[in-house]
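> could you work out the structure for the sequence below:
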Amino acid sequence: MYDTIVIGAGLSGMLAAIGRAERGEKVLVLAKGHGATHWSTGCIDLLADVDDPLAGIAQLAIQHPHHPYALAGPAMIEQGIARVRAIGEAAGYPFAGSFNRNLLLPTALGALRPTAFAPATMIAGDARQLRDGRPTLIAGFAELRDFFPPLIAANLRAQGIAAEAAQLTLPPTQRQHDFSPVTLARLCEQPAFRANLGEQLAAYVRKGGYARIGLPAILGLKHATEVVRDLQNRAGALIFEIPTLPVSVAGMRLYQILEDELLRLGGRIQLGGFVQRAERISDTLVAVFSEAAAREQRHTARRWVLATGGILGGGVRATPDGHLHETALDLPLQTPDGRAGWFAPRFLNAHGHPVFQTGVRVDQRLRPLDAAGQLVYENVQIVGGALAGYDPIREGNLEGAAIATGWAAGQA
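Next up, the predicted model:
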C-alpha cells in the first residue's frame, strides 16, 4: 500500500507527489499519459492582462473566494513556484521572471504573450528588450512545420519591434524525413549539427548586425541552456527560443526535471494506467482500478490526489446523451445545467464559456463536495484543472493555479 497515490502526471500532480515524497511518504503517480506540460509553452503563467500578477491574484481571490488561488493561498503560490525554480536551477535549467511583472514573449504567430516566469533560454525575447531599436532576426528551418519566420517577424514589426526573417539550411544529417520539434531538439545536441547552425547564424549577424536571434524552441532536450550558450558564442548575438505548437519541447523539459526530482526522492510513476473506477468504504477511498492488458489492476493508498485536469486535460468528458462526468472517480461536477448552458451566445465572449469552468467543487482543504456541499471523500484532494470555478486558459493561469494547488496538496 502507498501512503499517497496521485492520479495524473501534469504540473499539479507532479508538485503534489514531490511534496508528499519530500515528507518521506511512499508515493505513486498513476496516469494514462503525460499531462498538459507537453502542449504548453514550458513557461509559468500566473495571471494574464495584469501588470502585477501577484497583486492581481490577491484581488481575484477576494472577488472569487472559491477560485483555486483563493483556496491554495498566497503562501502556497509563492512556495510552489519557488520549489519549481529550485528544481530547475539544480537541473541546470533555470527559470527567470517576477511575481510582480509579466514578461511579454513572442509566440509562434508573432503575438506577445504575458507570462511571469520563463526558462532562461527564452528571456532574451522579452518585448521590453526587443523594443530597444536594435534589429532582431527570427530564423527557422523549412523542414519544421508550423513555424514561419516571415509571419512572426511581420507581426512583431506591427508591434514596434525591428524584426527580420531568415530561413536556415538544415545542417547535414542522416535523417531524411519527419523533422519534428523533438527530432530537431535531439539534433541540436549533436556538436557537428550545432556548429553548422552556429556558422549560419554568425553569417547573418555579420551581414545584418542583429543583436538577437529568435529560434524555435528546439535547442536541445536535456541540455538546452548549454546549447543556447554555445550558439550565442558562435553567432555573436543573444539567442532566445520561441515556443512551437505541440508537441512542446520546452514543456517536455519542464516535465522531465519534475519527473527526475520525484524519482530522486523515491517516488514512482506509472504511465498508461487509465483509472476506470473506485472502491470506497463510507467516505474513504480505499482503492482504484486502472486499465491493464488483460485485467484490471487494483491500487491502494491511504491518501489520494486527483490531478487529471478538466475538459482540456481529459479529466472531464461528455457522454453521448449530453452530460459531463469526471472520468476517474465519478465525482459530482459543478457544471452548467444541460448542454444549452455550456456555451455563451457569442463565440468571442469576454467572460468565456461556462463549460470551461466545469470541475469538482471542494472545501478549504481541497476535498471533494457534492451538490449539497457534503464531503464525498475525506482522504481525497482535488488539484489543478480538475477544480471547478475557473477557466485557466482564458485567465492565463494554467501553470500558476496547477502549481499552487498541487503544492498545497503536497504540504497538507
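
> hey, let's count contacts and neighbours off CA atoms from now on
Noted.

> what about the helices in the protein?
Applying DSSP state H to the chain gives helices spanning 11-22, 53-63, 68-72, 74-90, 127-130, 149-157, 181-188, 191-208, 224-235, 249-264, 392-395, 398-411.

> turn these into TSV, including distance to R101.
As requested, the helices of the chain are exported to TSV (distance: least, CA to CA, whole Å):
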stretch	distance to R101
helix 11-22	22
helix 53-63	6
helix 68-72	18
helix 74-90	14
helix 127-130	12
helix 149-157	21
helix 181-188	30
helix 191-208	31
helix 224-235	23
helix 249-264	22
helix 392-395	16
helix 398-411	14
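
> my read: R85 touches F95, true?
Yes - taking contact to mean CA atoms under 8 Å, the distance of 5.8 Å between R85 and F95 places them in contact.

> more neighbours: which of those two?
Comparing R85 with F95 by other CA atoms under 10 Å, the one with more neighbours is F95, at 24 against 19.

> list the contacts of the closest residue to the more buried one other than its chain neighbours.
Counting by CA to CA, 6 or more residues apart in numbering, P119 is the residue found nearest to F95 once chain neighbours are left out, at 4.3 Å. For P119, the contact set (CA atoms under 8 Å, 6 or more residues apart in numbering) comprises G42, C43, Y93, P94, F95, A96.

> to check against the first, give me the structure of this:
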Amino acid sequence: MKFDTIIIGGGLSGMTCAAMLAKNGQKVALVTAGQSCLHFNSGSIELLGFQEGKVVERPFEGIAQLNEAHPYRKIKTEKLAVYAEEARTLLAEAGLKMKGNAEKNHFRLSPIGTTIPAWLTLEDLITLETTAELNGKKLLLANVEGFLDWPTAYLSDSLSAMGANVKTASFTTEALAFARKSPTEMRAINIAKYLDKAQNIADAAREINRLGKGFDLVLLPAVLGLAHDNVDLLRKAVETPVECVATMPPSVSGIRIENKLRGFLGQHGAVVLNSDTVNNGFFEGDKLTAITTEKLEETRLEANQYVLGTGSFLSGGLVSDYQTITEPALHLEVEAHESRTQWTSEYLFDEQPYMAFGVKTTDDFHPMKDGKAVTNLYAIGSVLSGNSGIKQATGTGVSMLTAIAVAHNILNQ
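This next block holds a predicted model:
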C-alpha cells in the first residue's frame, strides 16, 4: 500500500498534519492506536500560557524568549503568526467555533475554577479577559443531579475568591433521571448523548429557567451534546445568559474537537487505520522506506514522507524503564538525562525534567537515528524534546503549529 504521506499517531498533532496535507490533495494515511489525549482536553488550545511561573499576556513576545531547544524556536519567527492563523482556519473548516486570538491570551476556567491562559477556546465555554471580570456578579452553578465529575464546591470557592456571589443548585429531567438509574451512566459522555436531542434540551432549559431567576449568569457543565453543539439551542430557550465550564475527564469538549477533525479527514479522503500501532520501520541509508503495523502484520505501508506524532508518555509515544527512555515505534534517538535521579524534581509543583524529554530532531524536525537525520521522516507535537507542555501551557499549540510547519515542508518539496 503506497501513500504520499503516512502519519503515525492520531492525536491533535497527527490529525492537524493529516488534515493540512489531505486538503491540499495528498494521499494520506493516519495510523492511530485509538482514543487520543483530546479526551482529556478542556476545549481550549494553548499557545504559551506561563513563563518562569508568570502568566504570559502576549504569546509571541514570550515565544521569542524561549530556550533555543524549544520546538517553537525551530519555526521561523515570521511564520508563527501565519501558522497560528492557519490553525484557527483549519479548526473552523472542521466545524469548530472558537474564540480568541494569538496576539493576546484570554483565561479559561478549569473544572475547579483555576484561571489558565489560553489562545483559542470553544465558543460555548466561558472565557475571561481579566480575573476581575466576575467581581460582583451573581452566578448560579447549575449541575445535573447525580453528576460528580463537575466539582461545584471547588468551583464555587474559586469564583467567590474572584469576587462573585455564587450559588449552586442541581436539576434533572425525565431523560436525565432515567440515565441516573445506572451510576455508570452519569458520566459526561453519556449525559451528552441524552442532551443531543432537541426535546431533552428543551426540558433542561425549562428546569434551568426555574432555577436561574435573578442571576446574572448561569454556569453549566460542558455536557450539552456529543454529536451536536446544543449550547446555542439552550441559550435561546433560557432567559438568563448561559456559559459552560469544562468537566473532569472524559471531556465532551475535547471529544467534540477529535470528532470534528476526524470527520474533516474523512471528507478529504484520508485513510484512517484505527486501533492499530506501528511495530516496525524499515530504513535504507538516511530514509524510512516502509512500516508495518500490529494489525496488518506483514503488509508493508510505503510512502514518500512519514510523520511521527505519537505523543509523550501518556499516549505511549515515549516509554521508560528504570534505566532508559525510548521511542518505541521506530527506535529514534531521544534527548533525556542519563541518570534516573535527574528525571524528576522532589517537589511536585516544580518543573519536572522528564516532561521536556523527547525525540531529538534537526531544525527542520527530522528525527535522528544512529547519529544521522532521517530525511523523509518528521516528528511533531508532544513527542518532540524541549517542550514542558503542562508547566508552560504550550502542549496543544506545539502540536498544531509544528504539525502545520511540517505539512508545509512536505508540500513544498
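
> the residue nearest to F95 of the first structure maps to what in the second structure?
With the correspondence set by TM-score structural alignment, P119 of the first structure lines up against L122 in the second structure.

> now do the same contact list for G251 of the first structure.
G251 of the first structure makes contacts with T37, H38, W39, S40, T41, G42, C43, as judged by CA under 8 Å, 6+ apart.

> closest to A402 of the first structure among those?
Distance to A402 of the first structure, by CA to CA, is smallest for T37 among these, at 10.9 Å.

> can you count the residues close to that closest one?
Applying the criterion other CA under 10 Å, we find 24 residues in the vicinity of T37 of the first structure.

> tell me how far it lies from L265 of the first structure.
With distances defined as CA to CA, to the nearest Å, the gap from T37 of the first structure to L265 of the first structure amounts to 21 Å.

> repeat that for I138 of the first structure.
For I138 of the first structure, the distance to L265 of the first structure under the criterion CA to CA works out to 41 Å.

> ok, the two, which is more surrounded?
Comparing I138 of the first structure with L265 by neighbour count (other CA under 10 Å), the higher total belongs to I138, at 27 against 20.

> so the more buried one touches I161, yeah?
No - checked against CA under 8 Å, the pair I138 of the first structure and I161 is beyond contact range at 11.5 Å.

> burial count for the counterpart of A166 of the first structure in the second structure?
Alignment note (TM-score structural alignment): A166 of the first structure maps to A169 of the second structure. A169 of the second structure is surrounded by 14 other residues when neighbours are defined as other CA under 10 Å.

> so A169 of the second structure touches A142, yeah?
Yes - the criterion here is CA under 8 Å, and A169 of the second structure meets it with A142 at 5.0 Å.

> between those two, which contacts overlap?
Residues touching both A169 of the second structure and A142 comprise L211, with contact defined as CA under 8 Å, 6+ apart.

> what stretch of the first structure does stretch 266-277 of the second structure fall on?
On the basis of TM-score structural alignment, stretch 266-277 of the second structure is assigned to residues 263-274 in the first structure.

> what comes up buried for that stretch?
Using 16 or more other CA atoms under 10 Å as the burial criterion, the residues of stretch 263-274 of the first structure that qualify are L265, G267, R268, I269, G273, F274.

> repeat that for stretch 99-109 of the first structure.
F99, R101, N102, L103, L104, L105, P106, T107, A108, L109.

> then stretch 377-395 of the second structure?
Using 16+ other CA under 10 Å as the burial criterion, the residues of stretch 377-395 of the second structure that qualify are 377-389, 391-395.

> give me the number of residues near E145 of the second structure?
Every residue meeting other CA under 10 Å relative to E145 of the second structure is counted, giving 15.

> show me what it aligns to in the first structure.
Matched to the first structure by TM-score structural alignment, E145 of the second structure sits across from A142.

> wait, I218 of the first structure sits on S180?
No - applying CA under 8 Å, one finds I218 of the first structure not in contact with S180, separated by 9.2 Å.

> pick out whichever of these two has more residues nearby.
Under the neighbour definition other CA under 10 Å, I218 of the first structure and S180 were set side by side, and I218 has more, 27 against 15.

> dump the residue contacts of the counterpart of that one in the second structure.
Under the alignment defined by TM-score structural alignment, I218 of the first structure is paired with V223 of the second structure. Contact analysis of V223 of the second structure by CA under 8 Å, 6+ apart lists A188, I189, I191, A192, L195, V252, S253.

> pick out the most distant pair among the residues you listed.
Within these (distances taken as CA to CA), the two that end up farthest apart are L195 and S253, at 13.6 Å.

> more neighbours: those two, which one.
The residue with more neighbours, out of L195 of the second structure and S253, is S253; 32 against 25, by other CA under 10 Å.

> gap between the equivalent of the more buried one over in the first structure and G220 of the first structure?
Alignment of S253 of the second structure against the first structure is given by TM-score structural alignment, with A250 as its counterpart. Between A250 of the first structure and G220 of the first structure the distance is 9 Å, computed by CA to CA.

> now G359 of the first structure
Per CA to CA, G359 of the first structure is found 36 Å from G220 of the first structure.

> more neighbours: those two, which one.
G359 (28 against 24).

> from L369 of the first structure, how far off is the closest residue to that one other than its chain neighbours?
Using CA to CA, 6+ apart and skipping residues adjacent in sequence, the residue nearest G359 of the first structure is A388, 3.6 Å away. From A388 of the first structure across to L369 of the first structure, the span is 11 Å (CA to CA).
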